[in-house]
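*Asks:* Curious how this folds, go ahead:
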Amino acid sequence: MSTRVPSFSDDFVNGDVSFWHRSLGDPSPAPALDGDRRADVVIVGAGYTGLWTAYYLKRARPSLDIVVLEKEFAGFGASGRNGGWLTGDLAGTHERYAKTHGVEATRLLQQEMYSSIDEVIEVCGKEGIDADIVKGGVLNVARGSAQAARLRASVAAGSRWGVEAELLTPEEREARLRVAGAVQASWSTHCARIHPGKLVRGLAKVVRESGVEIFERTPVAEIAPHRAVTPYGTVTADYVIRATEGFTATIKGLRRQWLPMNSSMIVTEPLPDAFWEQVGWEGSELLGDMAHYYMYAQRTADGRIAFGGRGRPYLYGSRVDARGHTHDWTIEALWSLLVDFFPAAAPARIAHAWSGVLGVPRDWCSTVHVDHSTGLGWAGGYTGHGVTTTNLAGRTLRDLILDEPSPLTGLPWVGREVRAWEPEPLRWLGVHSMYRLYRAADARERSMRRTSSLARIADLITGH
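*Replies:* As a prediction, the model looks like this:
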């Protein structure tokens, strides 16, 4: 793949809020916390996890006094910066969940992920949230023999866990979406396109209207049993729920808990009808590939391509770049790959580039937990699969907080214990080595029929 120099629209923006928020206009942050407060439940973080938890708690127990504390504005983090994949994919591997809870419990977790897609769609319909949702499924393409072999193996292995995906014939693949160089593809119905900004803003509005107070521009410096400490006051509560995902490392004592990993995106200007006639994509399927240094994309409701992948993956010391500025080489790499997939997009221009931070546990598997003795709870570590998983987390946290056992509270990710990441410089060296090896493996596999050993070495280094 050769590097192509992108062109930019006249009003191109790099960083700050995502395109999703920009397309809706600047948000108007709610007032900050003003003094000490008492609540039944305080939630730290007004992204999808925090908002879904508040939503389901309030509907189960309308009398609950729930407070949400947010450093910026609702949806500022990964919830407003993601690729818009409402997908049934698990964070981590089925094998790791099954190691502690068995095959059947892991199959139930997979089915709950699939059900959560429809749950989000149903709630949006019921609450009047227009998030550009189209359940068009997901298409994963292989470009080369090595990727095709991995794709076939993945589809075959997935059946053990209840993963519903099928290999497409060349004719079926071309009828859905024509990707240059694709030699194999799989398709699953279990994925929907969303507009992340519309979903998070709509959900925040519904939560506020239910009586939940959301205090914005209110950073939380410390989380302790029954209290969340901010510069503007302390909120004491029976339960303190951490819903901070990639920003968890910024909280006192949690620097090595979850690795803050960056992912980057670009979005084109609206593309002409002639482009869509050439490539298809009429079903608004989500698009992924089988490269180690993978990509993800969607066709937006207004006819753009939103295209993402790994940029500068990790900053030393678990630092977080909250403003989302994307390096020039990352923009060029994403653009080159986009045009490599869709040569007809070459005349287009980039309208916006941004980055976001996601949370990665040491074993790459999500967790949800509530400790009734301390009142501390959390959910996260979604490793880029959070749009759907947050909904399942919100419903599970509801049942755990209310101490009401349910099928959700017995799922394998509940109470999962994961060791912390290594101290620096080991984690910086490990993550950057992993991605260098993945890039090298992808380059080698262009002339190979099997997976490069470099990718296996990368997996061993970080436990991916």
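
*Asks:* contacts, neighbours, all on C-alpha from now
*Replies:* OK.

*Asks:* Now do the SS call for the residue minimising distance to the centre of the chain.
*Replies:* With distances taken as CA atoms, centre = their mean, residue 384 lies nearest the centre of the chain, 3.3 Å away. Classification of residue 384 by DSSP: H, G, I helix; E, B strand; the rest coil places it in coil.

*Asks:* Let's compare: structure for the following, please.
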Amino acid sequence: MSPSAYRGLSLWHDTIDDDLAPRPALSSDLDVDVAIVGAGYTGLWTAYHLVTADPSIRVAVIEKEVAGFGASGRNGGWCSALFPTSLKRMAAERGRDAAIRMQQRLHETVPEVGRIAAEEGIDCHFEQGGYLSVARNQAQLERVREDVADYASWGFGPDDHRLLDAGEVREIAAVSDALGGSWTPHCAAINPVRLVRGLARAVERRGVVIHERTTAVDVHGGRVVTPHGTVRAEHVVLATEGYTPTVAGRRRAIAPVYSLMTATEPLTPEIWAQIGLEKRTTFADNRHLVVYGQRTRDGRIAFGGRGAPYHYGSKVNAAFERDARVHLMLRRILLELFPVLRDVTFTHAWGGNLGVPRDWFPSVRHDKRTGLAFAGGYVGDGVATSALAGRTLAAMIRDDDPEGLATLPWAGRTSRPWEPEPLRWLGVNAVTAIMSSADWSERRTGRPSRAASAFWSAIGQ
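*Replies:* Coordinates of the predicted model:
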């Protein structure tokens, strides 16, 4: 792809003050202490925490395209403490205290991302206005109440998760048909590509070498093989998230599921006066088929969600990043939430893949014997989570962990592989169909979907 073509990846790429010119590719064999495959959030946060802890560590990052090409540059811009695995599930594996500590670390990570960005001069449009989850039917309202009560049972009070009535929701955002909702302060709106590109420059200033337009064709403990040379390293970090199935031997490790987005033109002050979101609070309603939105720094609404199909064989292809049916659905949902947008022009439509492990449980691990490390499987909740993962991987690699990050519930675990095809294709797409059907049923009846509840119970959530 040309630098101009990279601008077409998303709204974020299109509007960034960056020429997106690729860095030089690897041209010969290379020896370093740590080789990282993937110049997204996970890889760059790992590099950042390695070299800030020990400036003498030699780190090289190998990237097939350019930094921020994948989900790190295309996501919805929610730097949140959301985690795809429930506290109940984490406690079942590692104990109640470990589960609570994991959630607390995620709470702490959100402002930490903003603090580090400010220190490094990264203007990623960070604004911690919290996250608003709106209930627009009785089933959603029941679920919101249960979620807030569940967090309270783990010791998280109204300062962490607060139940709202319809009037309190309207004070934040004038979402149509709102019956109530919840709000948590543990989320910030960001421009994601500004953050990832800024991180790349921050690690380069500290001596990290980034080789772009360089494909890792084989990854093992001790080496990364590319068409241009082999990188030999004591530690190798696989930080490829939804692109993990494209790495040799890892087809069933992660399911790449596409999430698509759309964005409006910059809105007038008159429209914003009717919508609200003055503090750039991120927002969604409480449907099962996830949607997510934010008010951008330049006054647009960027809005995305699930609904795109999983493609047979864990195939990853640029053609899957745009789906007219799904983009139309997203625009319709946004207009349902904010009818005042009915005459607004939508200027951008894009998408990208995210990594889903078989059990919906992200992992961070480092094999001391081989030196091979991995972090990922964030199921779309990866902005802050990857920052914590990078800090954790750096502690594991350096064998220096005063914070006890390696004892958090996701550390050292491996999700079992996805089923072989066609079972994987049938299963993943069946989940999308179940969630879509559950939302339709709940809108019609106001009663919680038994099918959706059965699914979450089946995977232990």
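
*Asks:* ok, the counterpart of the residue nearest to the centre of the first structure in the second structure - contacts?
*Replies:* Aligned counterpart of residue 384 of the first structure in the second structure: residue 380 (TM-score structural alignment). Residues counted as contacts of residue 380 of the second structure (CA atoms under 8 Å, 6 or more residues apart in numbering) are 354-355.

*Asks:* Can you tell me how far residue 380 of the second structure is from residue 259 of the second structure?
*Replies:* 8 Å (CA to CA, to the nearest Å).

*Asks:* overlap in contacts of the two?
*Replies:* With CA under 8 Å, 6+ apart as the test, residue 380 of the second structure and residue 259 both reach residue 354.

*Asks:* residue ranges of the strands in the stretch 1-150 of the first structure, please?
*Replies:* Assigned by DSSP state E, counting those that start in this stretch, the stretch 1-150 of the first structure shows strands spanning 8-14, 37-44, 66-69, 85-87, 138-142.

*Asks:* deepest of these, which one?
*Replies:* strand 85-87 (a mean of 28; mean count of other CA atoms under 10 Å).

*Asks:* so that strand matches what in the second structure?
*Replies:* Counting by TM-score structural alignment, strand 85-87 of the first structure sits on residues 78-80 of the second structure.

*Asks:* Strands of the stretch 351-464 of the first structure, start to end?
*Replies:* 367-371, 376-380.

*Asks:* ok, the closest residue to residue 89 of the second structure other than its chain neighbours - contacts?
*Replies:* Excluding the flanking residues, the one nearest residue 89 of the second structure by CA to CA, 6 or more residues apart in numbering is residue 461, at 5.8 Å. Contacts for residue 461 of the second structure (CA under 8 Å, 6+ apart) come out as 85-86, 88-89.

*Asks:* ok, of these, which one's closest to residue 291 of the second structure?
*Replies:* When the contacts of residue 461 of the second structure are compared for distance to residue 291 of the second structure (CA to CA), residue 85 wins out at 17.8 Å.

*Asks:* related to what we said a few turns ago, between the contacts of residue 461 of the second structure, which has the most around it?
*Replies:* residue 85 (19 neighbours; other CA atoms under 10 Å).

*Asks:* Please tell me I have it right and that residue contacts residue 363.
*Replies:* No: contact criterion CA atoms under 8 Å: residue 85 of the second structure and residue 363 do not qualify, at 10.6 Å.

*Asks:* returning to that earlier point: ok, the residue nearest to residue 89 of the second structure to residue 106 of the second structure distance?
*Replies:* In terms of CA to CA, residue 461 of the second structure sits 18 Å off from residue 106 of the second structure.

*Asks:* likewise residue 81 of the second structure?
*Replies:* For residue 81 of the second structure, the distance to residue 106 of the second structure - CA to CA - is 5 Å.

*Asks:* what about the longest helix seen in the first structure, how far off from the second structure?
*Replies:* In the first structure, ranked by residue count with DSSP state H as the criterion, the top helix is helix 103-127. Once the two models are superposed, helix 103-127 of the first structure sits on average 0.6 Å from its counterpart in the second structure (mean CA distance after the TM-score superposition for the first structure).

*Asks:* what ranges do the strands span in the stretch 201-350 of the first structure?
*Replies:* Using DSSP E, counting those that start in this stretch, strands in the stretch 201-350 of the first structure cover 213-215, 222-224, 227-230, 233-242, 259-268, 286-289, 295-299, 305-309, 350-360.

*Asks:* and these as a markdown table, adding distance to residue 423 of the first structure and mean neighbour count?
*Replies:* Formatted as a markdown table, the strands of the stretch 201-350 of the first structure follow (distance: least, CA to CA, whole Å; neighbours: other CA atoms under 10 Å):
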| stretch | distance to residue 423 of the first structure | mean neighbour count |
| --- | --- | --- |
| strand 213-215 | 34 | 24 |
| strand 222-224 | 21 | 16 |
| strand 227-230 | 26 | 22 |
| strand 233-242 | 22 | 23 |
| strand 259-268 | 11 | 27 |
| strand 286-289 | 32 | 23 |
| strand 295-299 | 29 | 22 |
| strand 305-309 | 26 | 24 |
| strand 350-360 | 15 | 26 |
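
*Asks:* and of the strands of the stretch 1-150 of the first structure, who's closest to residue 30 of the first structure?
*Replies:* strand 66-69 (10.5 Å).

*Asks:* could the strands of the stretch 1-150 of the first structure go into CSV alongside distance to residue 190 of the first structure?
*Replies:* Formatted as CSV, the strands of the stretch 1-150 of the first structure follow (distance: least, CA to CA, whole Å):
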stretch, distance to residue 190 of the first structure
strand 8-14, 32
strand 37-44, 30
strand 66-69, 31
strand 85-87, 6
strand 138-142, 7
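
*Asks:* Compare these and give me the one nearest residue 169 of the first structure.
*Replies:* Of the strands of the stretch 1-150 of the first structure, nearest to residue 169 of the first structure by CA to CA is strand 138-142, at 11.8 Å.
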